[in-house]
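Peer 1: give me the fold of what follows.
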Amino acid sequence: MKFPSAPVAPCRPVTLSAHGDERSDPYFWLRDDEREDPEVLAYLHAENDYTAAVMAPQKPLMRQLYREMRRRQPSEESSLPWTLRGYVYQRHYDKGAEFARYTRHPLAAPQDSVTFFDGDERAGEAEYYELAGFEISPDNRYLLVSEDWQGRREYQLQVCDLTTGQWLTDTLPRCGGDPLWDRQSQGFYYTRLHPDTLQPQQLYWHRLGQDPAADVLLFTLKDDTFYLSLDESRSGELLFINLQSTLSSEVWWLPREPDPQPGVARCFLDAVTGHEYQLDHFADHFYLRSNQEGANFALYRCHISDNRHWETLVPPSDEVLLQQFELFTAGLMLEVRVQGLTRLRQLTLSGELRHEVKFDDPAYVCWLGFNPDPGCSLVRYGYSSLTTPTSTLALDLQSGAQTLLKRQRVRGGFCSEWYQSCRLMLTARDGAQVPVSLVWRRDCFAPEANPLLVQGYGAYGLSEEPDFSAERLSLLDRGFVIALAHVRGGEELGRHWYEQGRGHHKLNTFYDFIDVTRGLLASGWGDPQRVFAYGGSAGGLLVGAVLNMAPELYCGAIAAVPFVDVLTTMQDPSLPLTTGEYDEWGNPQRADDYFYIRQYSPYDNVSHQAYPHLLVVSALHDSQVQYWEPAKWVARLRTHCSHDALLLLAMDMHTGHGGKAGRYHYLHDVALEYAFLLRLADNPGAATEKKR
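Peer 2: As a prediction, the model looks like this:
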């Protein structure tokens, strides 16, 4: 079949100079901060038209994939109920609904259940809608919502009077998504965003019914290398202002009272480079998770009147990473990671171990669930594996008994026994043992014969979790083996695993992914002619770097919202996230950081070689990875690729970093990605795009 010619982006070279080094960027003109330039928009539309034309033969397959993925989801579903201040709440998905509907009723009167928020009704005909969260006022009267209609994480705050169902005139645009009520329900705390970087910059208190211009400014972030967020203490008495950078933390606190005055916030402990801590408050004590005495964190407590004397509850360990803790009247719950897998531990409030929750699956993840009442005796937690749908269980803090409360329903004849998973350790070039989680369908596997999809992320200390995906079944049922490469840059093996994939050790992330791919092929886990790579955001950077370093390994790749123009972006402090990520990637104002990033920045290292087939997925309103990065990358790849490779860009013109919203809508994107992979898996050697 003859395809139309790919769009040609005009070359208008701009020379970028730093530290005696010059780079030429022929597609710098594609950057339009306002997203209004007719030429830029026309080019992006042309890319979308080209992608649609090339993928047109796969339209029946895309429709089939969409239908089967949608069919696996229950048409109607309700969450487990939860209780908060005398009311029982529940989330529902009605038949055909994209967004959730929320109900509540008094604890003693289930017959009085009412819908207090309908997501489909709020979204209306909008191209994009996200409910970031909602907060019920302490007197149970008001609903405070954070909503986004564009995908740029600029949230609008609004308040509904639940006694009348009327929305108040209080409307606050360009806010953070984590507002909190004061304890008397007279108003709420919220953050305002910086107009350029879109990062939370200032903390205000707003009185209901008051002009926002009169809101009280309580705190201003003065160091833009930190990210500001809000949280309430477990006791409900305090508001925490969390300042977090890559390598340090600072927490301020103040009572959650109405009419707060400027200067009332108090700093628990000043930021020190290398010291990260997380703070909570319960029963007149501060509890804190800190890496002051060990990289994998320890747990301490001190009286609220004296933050200098810390009592050690859980000492640091070289083998156990302390990821999270939660406080209950009946004890402490810890989320820890041991040898790459998560476990839950129950302790007394003074630190004695009572119980440990662990599982037998070779690759799984478990996590503390939503437990809004610290006085409850049944603690909910989640569990999922590559072959087991997401489950919610309860742990009895008194007896240690565990109960399955709910398991994700997968329709369409799913049986977990049809699938198998395992966990391997593969050797990287420097001798490091890299964990890999694999899943496949038993009756489809044959050594060295299956298409192999290798996924990775490897940044920010975020672990690639081996959890269940109902969408993934569409690839497994068609013979794919899927491998999650737990490369350095995540925290799968502890804090040191992150440190070895950050800053001037970043190349380890890419080497690990390449070496894992080679190790899997050497062990017979896939057909060498049908190997694919996948990564999103910082994982898209991983894919971009790997394709420059070892393009011959892969038949094709998918890069979603990929961070590929690393060097130029990190030189621009006006962009969201840049200043807060100097410790992650490096600050190019420093020569040593500049030249290290220069080695791997995917856009800058595109060269004349045979690249694999590539689908790049992005979004015009992405505030995390600007749309022009993937657009420029695809344009440059087309001029350098030395053979007939399919290089596609799919630019969503209505959404942001998270892609399409809604229960079903996002499945269209998944169907496109899977159809791309399946097309290549069926005919890996087909020429698909002619060089000009």
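Peer 1: CA only for contacts and neighbour counts going forward, please
Peer 2: Noted.
Peer 1: tell me, how many residues neighbour residue 261?
Peer 2: Using other CA atoms under 10 Å as the criterion, residue 261 is surrounded by 12 other residues.
Peer 1: specify the local secondary structure of it.
Peer 2: At residue 261 the chain is in coil, as set by DSSP: H, G, I helix; E, B strand; the rest coil.
Peer 1: any idea how far the nearest residue to residue 212 once chain neighbours are set aside lies from residue 41?
Peer 2: In space, not counting the residues next to it along the chain, residue 212 is nearest to residue 206; the distance is 6.6 Å by CA to CA, 6 or more residues apart in numbering. The spacing between residue 206 and residue 41, counted by CA to CA, to the nearest Å, is 39 Å.
Peer 1: out of those two, which sits in the busier spot?
Peer 2: residue 206 (26 against 16).
Peer 1: pretty sure the more buried one sits against residue 215.
Peer 2: Yes: assessed by CA atoms under 8 Å, residue 206 is found in contact with residue 215 at 5.0 Å.
Peer 1: my guess is residue 310 contacts residue 298, does it?
Peer 2: No: with contact defined as CA under 8 Å, residue 310 and residue 298 do not form a contacting pair (11.2 Å).
Peer 1: okay, those two: which has more neighbours?
Peer 2: For residue 310 versus residue 298, the count of surrounding residues by other CA under 10 Å is larger for residue 298: 23 against 15.
Peer 1: residues near the closest residue to the more buried one other than its chain neighbours, how many?
Peer 2: Leaving out its chain neighbours, the residue that sits closest to residue 298 by CA to CA, 6+ apart is residue 316, at 4.5 Å. Here the number of neighbours of residue 316 (other CA under 10 Å) works out to 20.
Peer 1: please give me the structure for this one as well, since I'd like to look at both together:
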Amino acid sequence: MTPDSPPSLRQVPHERTFHGDTVNDEYFWLIDKDDPQTTAYLEAENTWTERATEHLADLRDTVFQEIKGRTQETDLSVPSRKGAYWYYTRTVEGKQYGIHCRVPVRPGQDDPPMGDDRPGEEVLLDGNELAEGKNFFALGTFDVSPDGTRLAYSTDFDGDERFTLRVKDLTTGEILPDEVTDTHYGSAWSADGSALFYITVDEAWRPCRVWRHAVGQAGVDDVLVFEEPDERFWVGVELSRSEKFIVIDANSKITSEVRVIPSDEPAAEPVVVTPREQGVEYSIEHHGHRFLILHNKNAEDFALAYTSADSPGEWVELIPHTPGTRLESVDAFARHIVISQRRDGLTGLRVMGDGSTDSYDMEFPEPLYSVGLTSNPEYDTTSVRIGYTSMVTPESVYDVDLVTRTMTLRKRKPVLGGYNPDDYEQFRDWASAGDGTRVPISIVARKGTPRDGSAPALLYGYGSYEYSVDPYFSISRLSLLDRGVVFAIAHVRGGGEMGRRWYEEGKLLAKKNTFTDFVACAETLVRHGWTSAARLVARGGSAGGLLMGAITNLAPEAFAGIVAEVPFVDPLNSILDPNLPLTVTEWEEWGNPIESSEVYAYMKAYSPYENVEKLQYPRILAMTSLNDTRVLYHEPAKWIARLRAVAPEGDYLLKTEMGAGHAGPSGRYDSWKEEAFILSWVLDVLGLA
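Peer 2: Next up, the predicted model:
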């Protein structure tokens, strides 16, 4: 029977005391995933959400068909050359997942094979076959050995990001007996393909161990190559582009350490490039006789140096620190270096020739855009592949000749149904935060959208981990724009859009800047005539979901609706529990409220769950997943329950994917359906349903 009111939730006293402060967390029991009452409650919430949105069924189907109708379902990525093959992924109409393929490079073939004529196509892995009969499917590793004869791949069928690693013999098509369970993302092959390096996690889901597996040698135990005991650090492993070194990196939020192993000596002991120094971050890239080192030692926005690859030691400066120009990554090729950077809120690429300090910046025509390197597996090349997009330009792939500087467009993502970028406009606006900081806003709207405050709008934000939400194109967004909705991105502090200081001013004891920046952006959209508070919806996910929860308490009158996806809305209780996944590694991002009473009080003052009051909240849609290991499902479940108990006049919905993880449904059609669900709810809040 369909309920006529939202489900009620029992309250069980559960007190915690820190720094003399005793708090009752009456919904703490929801953390028990195996409790039948937990499952029953989540399913009851799903039933209520279905009931409360059943009037949107036709609109949901319409939006889904719009997304599907604008997408070229049978498609092909631009093939990337590696050795004797072109590698690519293709999709087929009606199938949920990509098919990973390769074809041999034909004599004299310099351009990627983009048409239907791809003789000798070899299917390496078909995600649809792997996912058959499963509700969820994700790949963690997809790694072809240097000689092209073996494929390491790992699969997750639950969404909890714990993968099973397997090896396929590409000469015979046979799946080898080698199988390793409970692995993490990342892998690296030895030069001859005899050894495979992989990562496992501890009980708190922290990737902390690197192992070496002897492929095809039954009975030979895997060897522990490196273990990171410091719970603040995560570990990764990869093969350098030059294929000369296995690179093992250990990173906390603010400190790094890198080890290397010659790929032709896989049993050798790892060598530390530079010992860790608290507060110093660095990464390496092998380039001939040297390791390039991107670092922030006495360089807030990072600088580039190098050291000997044969005997790592003293650093020699290559690109000095320039305040305001954030160097984000470096990619080395046989005769060139490409530096990914950002300045004035925009991404960019700088090219430097080998053995020279001369450099040039690639130039792009639009005032707002995002650009970066994409798949570039070849080391010995004078051409690189880049991805480019803007709020009105679909994802575009270019090959750039680093010598002549010519750019060749290989593909622009098709948008079916007659999409014309000239029908839309993108803008950069600026909000003024309470402390006078200017906060950039990226805006896109259909031409002719009124600027008198009458238009509906959706404002998106994130603002954590120095992650930047740069201008991007979205097919699903067209379903909003074509209905007159303005779409905007608030580039708030805590992200990395304006450099390292932008991040530093939105973390730890400055975290509230993230929230007040977002509210300032919302108020600016209203003041500048883009929309009105009564027609403005906010959206964010994960740490951006914390942002959504915080602004509902901070300025509920500024928004008509809130979409919070896998939201981190109970941060204080989570960060107080070092046994939960990721907690200890997060202390350098949020602070340690266990040891510091100041951090405790600060976090309690902004935590959405701790600060629910009897207010008139905007309408709220919270989306979560039962198997999420990054933001546990119980956080939004507790938040919605407390909202209903404390401020019962509001309209709050909780939707839980019962067989997915942090990223939600895994298949593309399922993802489109979920997006159509969210967008139809947004349109309903905006009065456009």
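Peer 1: touching, residue 264 of the first structure and residue 254? I think so.
Peer 2: Yes: here residue 264 of the first structure lies in contact with residue 254, judged by CA under 8 Å, at a distance of 6.4 Å.
Peer 1: more crowded one of those two?
Peer 2: Taking residue 264 of the first structure and residue 254 together and counting by other CA under 10 Å, residue 254 has the greater number of neighbours (18 against 13).
Peer 1: can you find the partner of that one in the second structure?
Peer 2: Residue 254 of the first structure is assigned residue 261 in the second structure as its aligned equivalent, the criterion being TM-score structural alignment.
Peer 1: stretch 509-516 of the second structure aligns to what range in the first structure?
Peer 2: When stretch 509-516 of the second structure is aligned against the first structure using TM-score structural alignment, it corresponds to residues 504-511.
Peer 1: right, I mislabeled it, should have said stretch 49-57 of the second structure
Peer 2: Using TM-score structural alignment, the residues of the first structure aligned to stretch 49-57 of the second structure are 51-59.
Peer 1: just how off-centre is that stretch within its chain?
Peer 2: A distance of 29 Å separates the centroid of the chain from that of stretch 51-59 of the first structure, by CA atoms, centre = their mean, to the nearest Å.
Peer 1: can you pull the buried residues of that stretch?
Peer 2: Going by neighbour count (16 or more other CA atoms under 10 Å), the buried part of stretch 51-59 of the first structure is 51-52, 54-55, 58.
Peer 1: in the stretch 351-500 of the first structure, which spans are strands?
Peer 2: Counting by DSSP state E, counting those that start in this stretch, the stretch 351-500 of the first structure has strands at residues 353-357, 364-368, 378-385, 391-396, 402-407, 419-427, 433-441, 452-455, 481-485.
Peer 1: looking at the ones you listed, which is nearest to residue 655 of the first structure?
Peer 2: Proximity of the strands of the stretch 351-500 of the first structure to residue 655 of the first structure was assessed by CA to CA; the nearest stretch is strand 452-455, lying at 23.7 Å.
Peer 1: counterpart of residue 313 of the first structure over in the second structure?
Peer 2: In the second structure, the residue paired with residue 313 of the first structure is residue 318, using TM-score structural alignment.
Peer 1: in the first structure, which spans are helices?
Peer 2: Using DSSP state H, the helices of the first structure run over residues 38-54, 59-72, 119-123, 473-476, 495-499, 507-522, 538-549, 566-570, 582-585, 591-600, 628-640, 667-682.
Peer 1: matching residues in the second structure for the third one?
Peer 2: I take that to be helix 119-123 of the first structure. Residues 127-131 of the second structure are the counterpart of helix 119-123 of the first structure, counting by TM-score structural alignment.
Peer 1: for that stretch, the distance to its chain's centre please.
Peer 2: In this view, stretch 127-131 of the second structure has its centroid 23 Å away from the chain centroid, taken as CA atoms, centre = their mean.
Peer 1: now do stretch 237-249 of the first structure
Peer 2: 19 Å.
Peer 1: ends of that stretch, what's the gap?
Peer 2: 22 Å.
Peer 1: how about stretch 412-427 of the first structure?
Peer 2: 39 Å.
Peer 1: over to stretch 460-472 of the first structure?
Peer 2: With CA to CA as the measure, the ends of stretch 460-472 of the first structure fall 25 Å from one another.
Peer 1: got a list of contacts for that stretch?
Peer 2: 69, 72, 246, 363-365, 384-390, 410, 437, 456-458, 484-486, 489-492, 495, 498, 502, 584, 670 (CA atoms under 8 Å, 6 or more residues apart in numbering).
Peer 1: in the second structure, point out the residues matching that stretch.
Peer 2: Per the alignment by TM-score structural alignment, stretch 460-472 of the first structure matches residues 465-477 in the second structure.
Peer 1: centre-most residue in the second structure?
Peer 2: Of all residues in the second structure, the one closest to the mean position by CA atoms, centre = their mean is residue 467, 8.2 Å from it.
Peer 1: for residue 482 of the second structure, see how far away it is.
Peer 2: The separation that residue 467 of the second structure has from residue 482 of the second structure, given CA to CA, amounts to 29 Å.
Peer 1: circling back: of the strands of the stretch 351-500 of the first structure, which is nearest residue 156 of the first structure?
Peer 2: With CA to CA, the closest approach to residue 156 of the first structure among the strands of the stretch 351-500 of the first structure belongs to strand 364-368: 29.0 Å.
Peer 1: mind listing residues that contact that closest one?
Peer 2: Contacts made with strand 364-368 of the first structure from outside it, assessed by CA under 8 Å, 6+ apart, are listed as 333, 335, 341-344, 380-386, 465-467.
Peer 1: with the second structure overlaid, report how far it is off on average.
Peer 2: Strand 364-368 of the first structure, aligned to the second structure and superposed, deviates on average by 0.7 Å (mean CA distance after the TM-score superposition for the first structure).
Peer 1: re the thing from before, could you dump the strands of the stretch 351-500 of the first structure to JSON lines with mean neighbour count?
Peer 2: Rendered in JSON lines, the data for the strands of the stretch 351-500 of the first structure read as follows (neighbours: other CA atoms under 10 Å):
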{"stretch": "strand 353-357", "mean neighbour count": "15"}
{"stretch": "strand 364-368", "mean neighbour count": "23"}
{"stretch": "strand 378-385", "mean neighbour count": "21"}
{"stretch": "strand 391-396", "mean neighbour count": "18"}
{"stretch": "strand 402-407", "mean neighbour count": "14"}
{"stretch": "strand 419-427", "mean neighbour count": "17"}
{"stretch": "strand 433-441", "mean neighbour count": "22"}
{"stretch": "strand 452-455", "mean neighbour count": "26"}
{"stretch": "strand 481-485", "mean neighbour count": "26"}
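Peer 1: save those as a markdown table, and put in distance to residue 683 of the first structure too.
Peer 2: Conversion of the strands of the stretch 351-500 of the first structure to a markdown table gives the following (distance: least, CA to CA, whole Å):
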| stretch | distance to residue 683 of the first structure |
| --- | --- |
| strand 353-357 | 46 |
| strand 364-368 | 33 |
| strand 378-385 | 31 |
| strand 391-396 | 38 |
| strand 402-407 | 38 |
| strand 419-427 | 25 |
| strand 433-441 | 21 |
| strand 452-455 | 14 |
| strand 481-485 | 17 |
